[in-house]
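K.L.:
sequence-free structure coming up:
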């Protein structure tokens, strides 16, 4: 079986979850702060990214971080281009039976019609060709819904699918991520409109084209079952969206067929000054909790 086919089978059928190690420029200082590194502790973008890469390498090389419970990892572009023990990151991950993805969006536009669309992604085709050449299996791109505005929700879903079709043409599997803000008072109504908008776009896809979805854990358990079972959906991931690990895992476990794709909830208790044993214990505990929640 060829590598790509093995990776498809792993993502579509494997037991486990997706780890998101894709904090980009805007969110990196906050991620480092959570890890215990203050902004005054470093100077310049280069040092900031080096510290972030060192944290990610520490996570990826930990014995607990293995293909036994982790199906895939979403990478920031600089991480994709980096190395672990002199091995390119995507190759290192696949050696551990972990499928590499790449975050490709370039941030969000200003809010309009209750949503933040993705900014234009420059040189998209070139970036996709490069990612494919480096062993990347798929991509991820995020946009956010804040309010109950049907026109905005339809627009955000259309944008996700339009870019997703380009990604499919380059032989990569897209993760579409129209996040619903967990703070919205209209979250339940938004999710209903979002589900219908996604179904409308899915039904336009050829039967042989499959995508991945990454969605905020819904207010109503099993609300996305129709998406999970759709012939054009390989799998549906859940984002933690700002929930702490316990709440994210507890609510995810109520949703059959959804598996986690957590970032903050996975890394929230890791600290730079922990010993190797402490770090590994904390990471292992988080991985176990997320894995168990993803088995339902």
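P.N.:
Thanks, I have the structure now. On a predicted model such as this, the values are computed, not experimentally measured, just so you know.
K.L.:
Please make it C-alpha for all contacts and neighbour counts, starting now.
P.N.:
Fine.
K.L.:
So residue 261 belongs to a strand, correct?
P.N.:
Yes: under DSSP: H, G, I helix; E, B strand; the rest coil, residue 261 sits within a strand.
K.L.:
For it, give me its contacts.
P.N.:
17-20, 214, 237-240 (CA atoms under 8 Å, 6 or more residues apart in numbering).
K.L.:
Once you drop chain neighbours, what's closest to it?
P.N.:
Once flanking residues are discounted, residue 261 sits nearest to residue 18: 4.4 Å by CA to CA, 6 or more residues apart in numbering.
K.L.:
For residue 166, see how far away that neighbour is.
P.N.:
Here the criterion is CA to CA, to the nearest Å. By it, residue 18 lies 23 Å from residue 166.
K.L.:
Have a look at these two and say which one is more surrounded.
P.N.:
residue 18 (27 against 15; other CA atoms under 10 Å).
K.L.:
Put this next to the first one:
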């Protein structure tokens, strides 16, 4: 079922193939942290433009690594700046699909609003329509947008999920596949309770989705194993993916293995152990091992 004009081959890959999604979409405040993890400290750039150039070099190194292919990776989520740049003479999204057979996604949210009712909804996105048009023109398959749940507050969680699905409707109307990401903070004091409220709210919104439309869900690894099994088999959910959320790669993989049918969409856990100072051979060995461990944990 493909009522919104998605690339059929990419849709089939996302729905059926084994593998996981690489989240390469650090932006704004998280960029210096991602660079520091990679061994490039904050004094290494003197402008935002220089910082973004360093980030693109890091992402290019990951994407062009021999291990980074569509055999184990289904998709990759890009930041807007990465979408606008090129890799080896091709637009990043085209390189991902044409060379690597990896489905390109774009992070579209503009960050989080201040906390209210125990959650942070997304900031307003006045430029979303134009961004979605550009993404479609650049052969992007889908989008990702993140909210954050910090407390088991029913009012707040309802607000997060309503906003996520409202924006998802706009994304579907633009002919793109939305990844809905209402993250539950792993330090939430009643994490299990928050997940119960979240699950109920999402099920309610899925019922309201028009026939034939689907979304993807990106969720924090839950306290109860297989807690999101209803979503894995839901006819309106293309795929359920998990964020690493601050867990180490080992812990994230352990939790992921216990959630059957859920695949990874890791960011920090994927890049763990990579360094600008490594030789290409060392770098490729580390990312290859990382990809293999996450692939294996996703394949349960």
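P.N.:
Ah, there it is. From a predicted model like this one, the values you see are computed outputs, not experimental measurements.
K.L.:
How close are the two chains, by TM-score?
P.N.:
Once superposed, chain against chain, the TM-score is 0.99 (TM-score structural alignment, normalised by the length of the first structure); 296 aligned residues with a CA RMSD of 1.1 Å.
K.L.:
List just the nearest of the contacts of residue 261 of the first structure to residue 149 of the first structure.
P.N.:
Lowest distance from residue 149 of the first structure to the contacts of residue 261 of the first structure (CA to CA) belongs to residue 214, with 20.4 Å.
K.L.:
helix, strand or coil for the closest one?
P.N.:
Under three-state DSSP, residue 214 of the first structure comes out as strand.
K.L.:
so what corresponds to it in the second structure?
P.N.:
For residue 214 of the first structure, the aligned residue in the second structure is residue 218 (criterion: TM-score structural alignment).
K.L.:
for that match, what are its contacts?
P.N.:
Residue 218 of the second structure touches 179-183, 240-243, 265, counting by CA under 8 Å, 6+ apart.
K.L.:
for residue 79 of the first structure, helix, strand, or coil?
P.N.:
helix.
K.L.:
Need the counterpart of it in the second structure.
P.N.:
Residue 79 of the first structure maps onto residue 82 in the second structure, by TM-score structural alignment.
K.L.:
tally of neighbours for that match?
P.N.:
Neighbours around residue 82 of the second structure, by other CA under 10 Å: 23.
K.L.:
I figured it was touching residue 56, is that so?
P.N.:
Yes: taking contacts as CA atoms under 8 Å, residue 82 of the second structure lies within contact range of residue 56: 6.4 Å.
K.L.:
which residues in the stretch 1-150 of the first structure form helices?
P.N.:
With DSSP state H, counting those that start in this stretch as the criterion, the stretch 1-150 of the first structure has helices at 3-13, 28-35, 45-60, 77-80, 89-95, 124-133, 150-169.
K.L.:
The corresponding residue of the second structure for the residue nearest to residue 261 of the first structure and residue 219 of the second structure, how far apart?
P.N.:
Superposed on the second structure with TM-score structural alignment, residue 18 of the first structure falls opposite residue 21. In this view, residue 21 of the second structure and residue 219 of the second structure are 13 Å apart by CA to CA.
K.L.:
nearest residue to residue 294 of the first structure other than its sequence neighbours?
P.N.:
Nearest one to residue 294 of the first structure, counting by CA to CA, 6+ apart, is residue 259 at 4.4 Å.
K.L.:
got it, and residue 235 of the first structure?
P.N.:
Counting by CA to CA, 6+ apart, the residue nearest residue 235 of the first structure is residue 212, at 5.3 Å.
K.L.:
Tell me how many other residues crowd the one you found.
P.N.:
23.
K.L.:
Check residue 89 of the second structure too.
P.N.:
9.
K.L.:
Report the set of residues contacting both of residue 21 and residue 219 of the second structure.
P.N.:
Going by CA under 8 Å, 6+ apart, residues that sit against residue 21 of the second structure and also against residue 219 are residue 241.
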